[in-house]
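Trainee: quick one: sequence and predicted model below, then my questions.
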Amino acid sequence: MKIIISPAKKMLISSDNFGDIKRPQYFEQTQIILQALRQLTYDDLKVLWKCSDKLAQKNYQQLHQIDLTKQLTPAILAYSGIQYQYMAPDLFTVPEFNYVQQHLRILSGFYGILRPFDGVVPYRLEMQTTLAVVGSQNLYAFWNRQLYEALIKDGEPIINLASQEYSQTIAKYLTPADRMIEIVFGHFVDGRIKTRATLAKMARGQMVRFMAEHQVHRVTELQEFTDLNYQYRPEFSTANKLVFLTQ
């Protein structure tokens, strides 16, 4: 199976020496995106990033100093949002690192698709950003089917722990022969299942950790997940959607 997750806006540079850092699969495409970003003015980028002047100035300076081959951090340790904090990859054992390297993939507007030990630099670019790149009106059009084709191999099921912004880069190309399992973390509000964004991010990170710790290889094994008081609810689930509810 393959597990897909979203990146995080907040990123870190690790000073540790990692000897097994790999080059991202779509390195050349990332170079093209970088050039497209550098052609924009500061004001254009501030609108694109939708952020404050202080943050825009920091990101603008960072953009023009980026070297895609230096000061690299493994992707799984570079992102530091809520999902990654609850995944806690810095505490992984060697077998757990091996598991995520084989099964986990991080979707990215800048890098396309990343394995955990692909080397990355800090950047700011969401997939839904309306950045025109070499004739493509946005990043969805630029990446097109590439991320789907990189992920779909040998009939493996895909465990979707990514947000819709990122998962749609795969979902829109699925065929009847493909299987993507949607994971829903929710709670009841007025008799309907609703999702709390922060809790869902926490649970997604915890589920990746659960899968790595238990070396999960079958979809049915996910039903045993109970972290953060979530419980699998078969009455709301289907073959391609697993629903976990909490109070």
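Mentor: Done, it's in. Numbering: from 1, shown residues only.
Trainee: can we go C-alpha only for contacts and neighbour counts from here?
Mentor: Will do.
Trainee: can you pull out the strands in the chain?
Mentor: Secondary structure of the chain (DSSP state E): strands at 2-5, 73-74, 104-108, 112-114, 119-120, 158-161, 180-189, 192-194, 231-232, 241-245.
Trainee: ranking those by burial, who's on top?
Mentor: Highest mean neighbour count of the strands of the chain: strand 119-120, a mean of 27 (counted as mean count of other C-alpha atoms under 10 Å).
Trainee: residues in contact with that strand?
Mentor: 21-24, 68, 72-75, 78 (C-alpha atoms under 8 Å, 6 or more residues apart in numbering).
Trainee: columns distance to residue 172 on top of the residues you listed, output as a markdown table?
Mentor: As requested, these are exported to a markdown table (distance: C-alpha to C-alpha, whole Å):
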| residue | distance to residue 172 |
| --- | --- |
| 21 | 31 |
| 22 | 28 |
| 23 | 27 |
| 24 | 23 |
| 68 | 30 |
| 72 | 32 |
| 73 | 31 |
| 74 | 28 |
| 75 | 25 |
| 78 | 28 |
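Trainee: want to compare, so here's the second one:
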Amino acid sequence: MSTFLFLLPPSEGKRTGGNGENEVLSFPFPKPKTIACSASDKDLKCSGKRYAEALELNQKVGNTPTCSAIERYNGVMYHALDYPNLSQTGKVFFNKHFLILSGYYGLLKPQDRICNYKLPIATKGLYDFWGEKITKTLMELQPQLIISLLPHDYLKMLINKASKELRKSFGGKFVHLQFLDQEGKKLIHNSKSIKGERIKKLSEKAIQNQEDLMTFLQTSDEKLAMLNLLEKL
């Protein structure tokens, strides 16, 4: 496995349909289907007809068309990343060094094939369901460096009481990146698109050396003053 790994969130926005018949998953996690199929309208952040459609979508996971995770997720960050137009070198780098955390699937590689679903990470019972499972799998991959680009709600899938002892035994380094504006404040406006653009640049550079990688991550540009590296694990 890669000596360094980036962790990305999925997106609420997802492409419908797909051209595959079966899921292809790199990590054999159990799925929280019961939670997904009994989630409240508040949990799924929709109501009425849209809520009924979301429940039906979750009930049919495993029996609906699939596509790669990088095709499925099409929110703002993924749109800015623009994976289809990366060079072949950029695609190889991204596929090797990036993993996506999903409330339904756990950990995904970009080319894993998944069904469409709707399951926000803060859905009742989901944190307890995942417990230490995702952290344990990450530790087993034995990366020297894990770099989180996760929002707080997804970071809680890793940093929780259930995984405390596992995290103590991790021999590598874990950092969480905060995007800061030119005044040194946490970036809020356009943060997802800027994050996607930075990932795109990183993938095209295909940096392999950790020292060069950290230098790139903390390099300013016209939109970003710096990245604040917070050790979290």
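Mentor: Everything's here; your move. Quick caveat, the model's predicted, so the values are computed rather than measured.
Trainee: so after superposing, what's the score?
Mentor: Here the TM-score for the pair of chains, by TM-score structural alignment, normalised by the length of structure 2, is 0.80; 219 aligned residues with a C-alpha RMSD of 2.9 Å.
Trainee: name the nearest of the contacts of strand 119-120 of structure 1 relative to residue 34 of structure 1.
Mentor: Distance to residue 34 of structure 1 across these (C-alpha to C-alpha) is lowest for residue 68, with 9.3 Å.
Trainee: can you tell me what that closest one aligns to in structure 2?
Mentor: Using TM-score structural alignment, the partner of residue 68 of structure 1 in structure 2 is residue 62.
Trainee: and that match, how many neighbours?
Mentor: Here the number of neighbours of residue 62 of structure 2 (other C-alpha atoms under 10 Å) works out to 14.
Trainee: now do it against residue 40 of structure 2, distance only.
Mentor: According to C-alpha to C-alpha, to the nearest Å, residue 62 of structure 2 stands 21 Å off from residue 40 of structure 2.
Trainee: so the match of residue 68 of structure 1 makes contact with residue 116?
Mentor: No - between residue 62 of structure 2 and residue 116 there is no contact under C-alpha atoms under 8 Å: 9.3 Å.
Trainee: same for the longest helix along structure 1, what does it pack against?
Mentor: Secondary structure of structure 1 per DSSP state H: the longest helix is helix 197-214. Identification of packing neighbours for helix 197-214 of structure 1 by 3 or more C-alpha pairs under 8 Å, 6 or more residues apart in numbering; DSSP states H and E yields helix 82-87, helix 94-103, strand 180-189.
Trainee: what sits against the residue mapped onto residue 167 of structure 1 from structure 2?
Mentor: In structure 2, the residue paired with residue 167 of structure 1 is residue 155, using TM-score structural alignment. Listed by C-alpha under 8 Å, 6+ apart, the contact partners of residue 155 of structure 2 are residue 148.
Trainee: also residue 13 of structure 2?
Mentor: With C-alpha under 8 Å, 6+ apart, residue 13 of structure 2 has these contacts: 73-75.
Trainee: same deal with residue 49 of structure 1?
Mentor: With contact set as C-alpha under 8 Å, 6+ apart, residue 49 of structure 1 has these partners: 56, 124-125, 129.
Trainee: that one pairs with which position in structure 2?
Mentor: So, by TM-score structural alignment, residue 49 of structure 1 is matched to residue 44.
Trainee: excluding chain neighbours, what is closest to the counterpart of residue 13 of structure 1 in structure 2?
Mentor: By TM-score structural alignment, residue 13 of structure 1 lines up with residue 16 in structure 2. Setting aside the residues directly before and after it, residue 16 of structure 2 is nearest to residue 116 in space (C-alpha to C-alpha, 6 or more residues apart in numbering), at 6.3 Å.
Trainee: what lines up with that neighbour in structure 1?
Mentor: For residue 116 of structure 2, the residue aligned by TM-score structural alignment is residue 122.
Trainee: also residue 128 of structure 2?
Mentor: Aligned partner of residue 128 of structure 2 by TM-score structural alignment: residue 141.
Trainee: cool, and residue 78 of structure 2?
Mentor: Checking with TM-score structural alignment, residue 78 of structure 2 has residue 84 as its match.
Trainee: can you report how many residues neighbour its match?
Mentor: The number of residues packed near residue 84 of structure 1 is 25, by other C-alpha under 10 Å.
Trainee: in space, what's closest to whatever residue of structure 1 lines up with residue 25 of structure 2 - neighbours in sequence excluded?
Mentor: Matched by TM-score structural alignment, residue 25 of structure 2 corresponds to residue 23 in structure 1. The shortest distance from residue 23 of structure 1 to any residue other than its chain neighbours is 5.5 Å, reached at residue 118 (C-alpha to C-alpha, 6+ apart).
Trainee: isn't the one you found right up against residue 22?
Mentor: Yes - assessed by C-alpha under 8 Å, residue 118 of structure 1 is found in contact with residue 22 at 4.5 Å.
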